[in-house]
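> sequence first, predicted coordinates after that:
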Amino acid sequence: MREMWSYLSTNYQQILELLGQHIYLSIFSVLVAVIIGIPLGILISREPRLSKPILGVTNVVQAIPSLALLGFLIPFVGIGSTPAIVMVVLYSLLPIVKNTYTGLTNIDRDILEAAKGIGLTKSQTMRKIQLPLAFPMIMAGIRISAVTAVGLMTIAAFVGAGGLGYLVFSGVQTVDNAMILAGAIPACILALLIDFVVGKLETSLSYERTKKSGKKTSKKLILSFVSLIIIIGGVFAIYNKAHADEKIVIGSKNFSEQLILGNMLADLIENKTDIKVERKLNLGGSQVTFSALKNGDIDAYVEYTGTGLVNILNQPPANDPQKVYDYVQKEFNQKYGISLLKPLGFNNTYALAIRQDTATEYGLETISDLAKISGSLTMGPTIEFPNREDGLIGLTKAYNMQFKDVKAVDGGLRYTALENHKSDVIDAFSTDGLIQEFHLKVLKDDKGFFPPYYAVPIIKDETLKEHPELKQILNGLAGKLTDDKMRELNYKVDSLKQSPAKVAKEFLEKEGLMK
């Protein structure tokens, strides 16, 4: 608890900023869902033949995993707030559409017949009879959507939209419970607060409906509020579009090393030029960051040559560092209009790590030693490792090994699982700071299976044409980071809980790369 309060007092400004982003994204998404969902509910109540297909589609959308939906949206709408808003709107439609439809179709037929008998038209019946009677059911759907939206929006950090999920994702990667709670607790409080506010709004509007003047006032209030949110959102989107070419956007993947390197690139550009720099850090894995670069949502980030070869270009693993670099450089440039700059100096290749007691018990030094007893051990890798040719798929073939069980756990949590004896082997990166913190044994890749993963900045050719000075500036990092140096920087973030921005800046100043 003391660590929690210490983190809050030190980082309260960042937490408030992320909370503001979270509130805006959540409320805007729900309002858009209301504007779409209520008319859809009214439509299918009037046209019953449309109810099954429309409700069926909203049900199917609800069943799609949120991360899968985000991954699908990225190639079409890019990264940032747009895919996050689209995702939440799609997930919010079902309760709003279904509750509107249910509320309108379950009204006593005698009441509708009476309305018809006194000469009300269909639109008058809908406006004066059906909607007021269905109002509590409609508000219940909106209430469900609003609360759900707050939780869903934590995933917005996965695509660079910000929000409290940024703290949760970062905390998971660095095994920092204080950071996780700093994101999770405000999100929970916000969900409860929104539930309370929507409940009060429902009660207030229900009361106001009984008074003619109150009805007009509440209508004006709601319309004004909705219009304001839409106008703000429109202005925000137009502004971002208009200014997209006036700044350099630096991205990164979602682990400590990438956050450090992303801050280094941004700091160098800010320090040596007058160009405005925007940081879109802590995105997802290679698919998200590389797609963002291709689509122009970011201008540069640090990639690894092995990842470029195997995962992006779908080539078999290779072991010659220079050949891998040359091939990736050529293909990236020809296929995507992306340039590789000079390598930073360290090779963050895959490694297999085990506890010291496991190494002592079985006398393990190499991966070949591990292969002999792998059938009695459980592996707890990152989620993507079992599905990579340069990961578990190829590793099992090269070393003829088969683990008793494979339980994928992403981020820094796999280290916690290993320490708690929930797994026996994990995939690690050679520069991971958590290897040192958890005192793990790294097994030697005696068959040289893992390809080289030299870190290298990659940047859009269009960006270099517009700002050719960036090439020399970013190449100033070339060869400055050895394996040991990078591991030390990661250790400061993962174990000493220093911020990636601070660690990056201090390194650049120490190396004389900042003015």
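Sure thing, it's come through. Numbering: from 1, shown residues only.
> C-alpha from now on. contacts and neighbour counts both.
Will do.
> what are the buried residues along the host helix or strand of residue 435?
Per DSSP states H and E: residue 435 is located in helix 433-437. Using 16 or more other Cα atoms under 10 Å as the test for burial, helix 433-437 gives 433-436.
> reformat the residues you listed into TSV and put distance to residue 10 next to each item.
As requested, these are exported to TSV (distance: Cα to Cα, whole Å):
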residue	distance to residue 10
433	23
434	23
435	27
436	26
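> of those, which is the nearest to residue 33?
residue 434 (42.5 Å; Cα to Cα).
> my guess is the closest one contacts residue 489. True?
No - using Cα atoms under 8 Å, residue 434 is not in contact with residue 489; the gap is 11.1 Å.
> biggest helix in this protein, by residue count?
Assignment by DSSP state H gives helix 2-46 as the longest helix of the chain.
> that helix: how far from the chain's middle?
15 Å (Cα atoms, centre = their mean, to the nearest Å).
> distance of the residue most central in space within the chain from residue 167?
By Cα atoms, centre = their mean, the chain has its centre lying nearest to residue 158, at 0.5 Å. For residue 158, the distance to residue 167 (Cα to Cα, to the nearest Å) stands at 11 Å.
> check residue 488 too.
Distance, residue 488 to residue 167, by Cα to Cα: 22 Å.
> again, but for residue 399
Separation of residue 399 from residue 167 (Cα to Cα) stands at 39 Å.
> got another, please set it beside the one above:
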Amino acid sequence: MTSVAAVLAQQGSFLDWEWISANTDLIWAQTVQHVVLTVVSVVVGIVLSLLLALLAVRWRWLTGPILAFGGILYSVPSLAAFALLVPFFGITATTAVIALTTYTVLILVRNILIGLDGVPADVVEAARGQGYTDRQVLWKVQLPLATPVIIAGVRVATVTVIGLVTVTALIGLGGLGDLILTGFRLLPPLPVMVTTGTVLSVVLAVVFDLSLVGLQRVLTPWTRRGAD
């Protein structure tokens, strides 16, 4: 059986600088759309997951149901998620964001809870001994100390969403995924579109991941001093 790569190779170059230079506006527009969908979905996921995690901290019996709910959302195939949402929200960015956000919930809630539970009990008690209220303990002690674990979850969720955004090309909102899909659909196929979309998706994942590592270092200077 002839492979897809072999078929594409017969149609033209995987790296055509002339095509790339002539289509920079298209590439830029799709990259921006990819970034916007990723950022909005991850931010919404962080807010939703933080609320769910705080509910689980307040009422521990909710931990199991919340994680189970997140697990169910995570297990739904991406195409099925889009198919379920399109009748309600149409082929819109809202559909894409809702679907993409669902895949962040399990990752983020679990990491937030692990981070909060990992804060030493004596540190929490010391804060309370200094007159901190439960809310102050949470926001001034527990969340800052849990930041490395939380950001680790954000990194995984972000890279996951970047990959899934390419699938939204099937409903016309795929960012760089639209380049990949169009490259396959053209007659004859255009390998350079596939290559461009794929390479830039990987680059975005690396850039976002390194940026979050840098953010963690800024937000947790005590860990950096400890390493030094």
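Happy to help now that I have it. These figures come from a predicted structure and were not determined experimentally.
> higher neighbour count, residue 399 and residue 167 of the first structure?
Per other Cα atoms under 10 Å, whichever of residue 399 of the first structure and residue 167 has more neighbours is residue 167, with 25 against 18.
> in the second structure, what residue spans correspond to strands?
Applying DSSP state E to the second structure gives no strands.
> oh, that last question was meant for the stretch 301-450 of the first structure, not what I typed.
For the stretch 301-450 of the first structure, strands defined by DSSP state E, counting those that start in this stretch occupy the ranges 338-340, 350-354, 378-379, 405-406, 425-429, 441-442.
> and the third one, what does it pack against?
This means strand 378-379 of the first structure. Under the contact criterion of 3 or more Cα pairs under 8 Å, 6 or more residues apart in numbering; DSSP states H and E, strand 378-379 of the first structure touches strand 405-406, strand 425-429.
> looking at the ones you listed, which is buried most?
strand 425-429 (a mean of 24; mean count of other Cα atoms under 10 Å).
> residue in the second structure matching residue 185 of the first structure?
The equivalent of residue 185 of the first structure in the second structure is residue 199 (alignment by TM-score structural alignment).
> now swap in residue 28 of the first structure and tell me
By TM-score structural alignment, residue 28 of the first structure lines up with residue 40 in the second structure.
> its match against residue 97, yeah?
Yes - Residue 40 of the second structure lies in contact with residue 97 (Cα under 8 Å); the separation is 7.0 Å.
> that older thread, for the match of residue 185 of the first structure, give its distance to residue 163 of the second structure.
12 Å.
> which residue ranges of the stretch 101-250 of the first structure form helices?
Remark: helices assigned in the stretch 101-250 of the first structure by DSSP state H, counting those that start in this stretch are 109-117, 122-125, 131-152, 165-174, 177-208, 212-242.
> how much does the fifth one deviate in direction from helix 131-152?
Helix 177-208 of the first structure runs at 170 degrees relative to helix 131-152, counting by axes from the mean of the first three to the mean of the last three Cα atoms, to 10 degrees.
> once aligned to the second structure, how far is helix 177-208 of the first structure on average?
On superposition with the second structure, the average gap between helix 177-208 of the first structure and its aligned counterparts reaches 1.3 Å (mean Cα distance after the TM-score superposition for the first structure).
> tell me how far residue 167 of the second structure lies from residue 146 of the second structure.
Using Cα to Cα, residue 167 of the second structure is found at 32 Å from residue 146 of the second structure.
> neighbour count: these two, which is higher?
With neighbours defined as other Cα under 10 Å, residue 167 of the second structure and residue 146 compare such that residue 167 has more, 24 against 20.
> corresponding residue for the more buried one in the first structure?
Alignment note (TM-score structural alignment): residue 167 of the second structure maps to residue 155 of the first structure.
> list the residues that contact that match.
Residues near residue 155 of the first structure by Cα atoms under 8 Å, 6 or more residues apart in numbering: 67, 84, 165.
> can you rerun that using 10 Å?
Residues near residue 155 of the first structure by Cα atoms under 10 Å, 6 or more residues apart in numbering: 66-67, 70, 84, 87-88, 161-166, 168-169.
> what residues sit buried inside stretch 463-472 of the first structure?
For stretch 463-472 of the first structure, a neighbour-count test (16+ other Cα under 10 Å) marks 463, 470-471 as buried.
> how distant is that stretch from the center of its chain?
Centroid displacement of stretch 463-472 of the first structure relative to its chain, using Cα atoms, centre = their mean, is 29 Å.
> what does that stretch correspond to over in the second structure?
Against the second structure, stretch 463-472 of the first structure falls on no residues (TM-score structural alignment).
> can you check stretch 48-61 of the first structure too?
Taking TM-score structural alignment, stretch 48-61 of the first structure hits residues 60-73 over in the second structure.
> residue 21 of the second structure pairs with which position in the first structure?
When the first structure is aligned by TM-score structural alignment, residue 21 of the second structure is paired with residue 9.
> that match and residue 170 of the first structure: what is the separation?
From residue 9 of the first structure to residue 170 of the first structure the distance is 18 Å (Cα to Cα).
> which one of those two is surrounded by more residues?
Ranked by neighbour count (other Cα under 10 Å), residue 9 of the first structure and residue 170 place residue 170 first, with 22 against 11.
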